[in-house]
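1. pasting a predicted model and its sequence here:
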Amino acid sequence: MAAAHELGNPPPWYAQYPTPRESQPGGVTREELLKMLKGGESGVSRDFVLVDLRRNDHEGGTIRGSINLPAQSLYPAIPTLYTMFKSAGLRKVIWYCSSSRGRGTRAASWFGDYIADSGDGEMQSLILVEGIKGWATAGEEFVEWMDEYVTAAWINK
């Protein structure tokens, strides 16, 4: 049988990169993340960063304070990101995509592998459980922590 890319279907974007060693990274629930975000209001120094991995499906809003780094461009940037995040004193990197089952898990795992290979026992690479869909459809207390929220993007999701 011919390979998929020989039949006109290119391999998935991530096929050019190594398979992460860890297939089930740790996670943060939306309730835990909301508490972390609210803790930042009281002047407590934030020790985490949120990374929104969506590219073509980046619509309907994002969690306030997230950086957008499409998953397709992530792997080559991991060493630079690690250096930046470490220099900033971050202890948690929380990745998400639509559901955090594909891109989110892969990104958290790749970054987790890099952390482990660096001998860093302090930084964690985690996914946002249920991703942005879970966040955006969980009610007003979550929606109020979104930038550029568009209701129509989340109906029937």
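-> Yes, it's here. Residues are numbered from 1 along each chain as shown.

2. switch to C-alpha atoms for all contacts and neighbour counts from now on
-> Will do.

3. quick check: the closest residue in space to Ala153 that isn't next to it in sequence vs Arg54, distance?
-> Closest residue to Ala153 apart from its sequence neighbours, by C-alpha to C-alpha, 6 or more residues apart in numbering: Gly60 at 4.9 Å. Per C-alpha to C-alpha, to the nearest Å, Gly60 is found 11 Å from Arg54.

4. what about the residue nearest in space to the middle of the chain, which helix or strand?
-> Centroid-nearest residue in the chain, with C-alpha atoms, centre = their mean: Trp95, separated by 1.7 Å. Following DSSP states H and E, one finds Trp95 within strand 92-96.

5. and here's the other structure:
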Amino acid sequence: MSDPTLADLTYVTREDLSKTLLESDSAPSLPANLAIVDVRDSDHIGGHIRGSTWVPSSELDYKAPELVRTLKDKEVVVFHCVLSQQRGPSAALRYLREKKRLEGLEGKKGEEEGNGKEKGGKKEQKVLVLKGGFSEWQEKYGPDKRLTEAWQKDIWEFGY
């Protein structure tokens, strides 16, 4: 099987993501099965999606193995940057490729130990990209404290 490409990525709209967050039993916290990874760098100032994890794209190469292990039990992982045109999709691809690499290593280790692991019954993790990134998110949900933390209108009022 070949490595994932940009054509393989799936996007989620801000409306669908906000609906998932607001309808969760754990609202305003993230649902236990969901992770949101914000890969903005210095442009992280001015707010973020409530409960998201900040992993600057400049650190993603060496943090990817840890991120895959940390998020392994999540059913859905959403990546985004400010526009989700470059860093967000790139981060999702790096994550998927690292996940595939680590699963390959675990499979080899399991074969060597004679206990080949199966994914039996476990759902395949969905990796998504937030369409329009934080820029579009904050246009609609910036002031909504149930969905956005530390939002600063003066930083965003004239657009990105």
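-> Structure received. Small disclaimer: the values here were computed from a predicted structure and weren't measured.

6. returning to that earlier point: in the second structure, what range does the strand holding Trp95 of the first structure match?
-> Using TM-score structural alignment, strand 92-96 of the first structure lines up with residues 76-80 of the second structure.

7. do a quick rundown of the helices in the second structure.
-> In the second structure, the segments counted as helices under DSSP state H are 14-22, 60-70, 87-113, 133-141, 153-156.

8. which position in the first structure aligns with Pro63 of the second structure?
-> No, residue 63 of the second structure isn't Pro; it's Lys. By TM-score structural alignment, Lys63 of the second structure lines up with Ala77.

9. burial of that match, as a residue count?
-> A count of nearby residues for Ala77 of the first structure, using other C-alpha atoms under 10 Å, gives 10.

10. ok, it - contacts?
-> By C-alpha atoms under 8 Å, 6 or more residues apart in numbering, no residues touch Ala77 of the first structure.

11. what residue of the first structure matches up with Gly133 of the second structure?
-> In the first structure, the residue equivalent to Gly133 of the second structure is Gly131, according to TM-score structural alignment.

12. tell me the contacts of the residue nearest to that match when sequence neighbours are not counted?
-> Leaving out its chain neighbours, the residue that sits closest to Gly131 of the first structure by C-alpha to C-alpha, 6+ apart is Ser99, at 4.1 Å. By C-alpha under 8 Å, 6+ apart, the residues touching Ser99 of the first structure are 129-134.

13. among the residues you listed, which pair sits farthest apart?
-> The span of these, defined through C-alpha to C-alpha, is set by Val129 and Lys133 at 9.9 Å.

14. neighbour count winner among these two?
-> Val129 (25 against 18).

15. quick one: contacts for that one?
-> Val129 of the first structure is in contact with 27-30, 99-100, counting by C-alpha under 8 Å, 6+ apart.

16. ok so, going back, show me what contacts the residue nearest to the centre of the first structure?
-> By C-alpha under 8 Å, 6+ apart, Trp95 of the first structure lies in contact with 50-53, 104-105, 107-108, 125-128.

17. for Glu122 of the first structure, see how far away Tyr90 of the first structure is.
-> One correction, residue 90 of the first structure is Leu, not Tyr. Leu90 of the first structure is 9 Å from Glu122 of the first structure, by C-alpha to C-alpha.

18. quick one: which of those two has more around it?
-> Between Leu90 of the first structure and Glu122, counted using other C-alpha under 10 Å, Leu90 has the larger neighbour count: 18 against 12.

19. circling back: tell me the counterpart of the residue nearest to Ala153 of the first structure in the second structure.
-> Mapped onto the second structure by TM-score structural alignment, Gly60 of the first structure lines up with Gly46.

20. what about its match, neighbour count?
-> Gly46 of the second structure: 15 neighbours (other C-alpha under 10 Å).

21. about what we covered before: turn the contacts of Trp95 of the first structure into CSV, including neighbour count.
-> Below are the contacts of Trp95 of the first structure laid out as CSV (neighbours: other C-alpha atoms under 10 Å):
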residue, neighbour count
Leu50, 20
Val51, 25
Asp52, 27
Leu53, 25
Gly104, 28
Thr105, 27
Ala107, 28
Ala108, 29
Ser125, 23
Leu126, 25
Ile127, 30
Leu128, 30
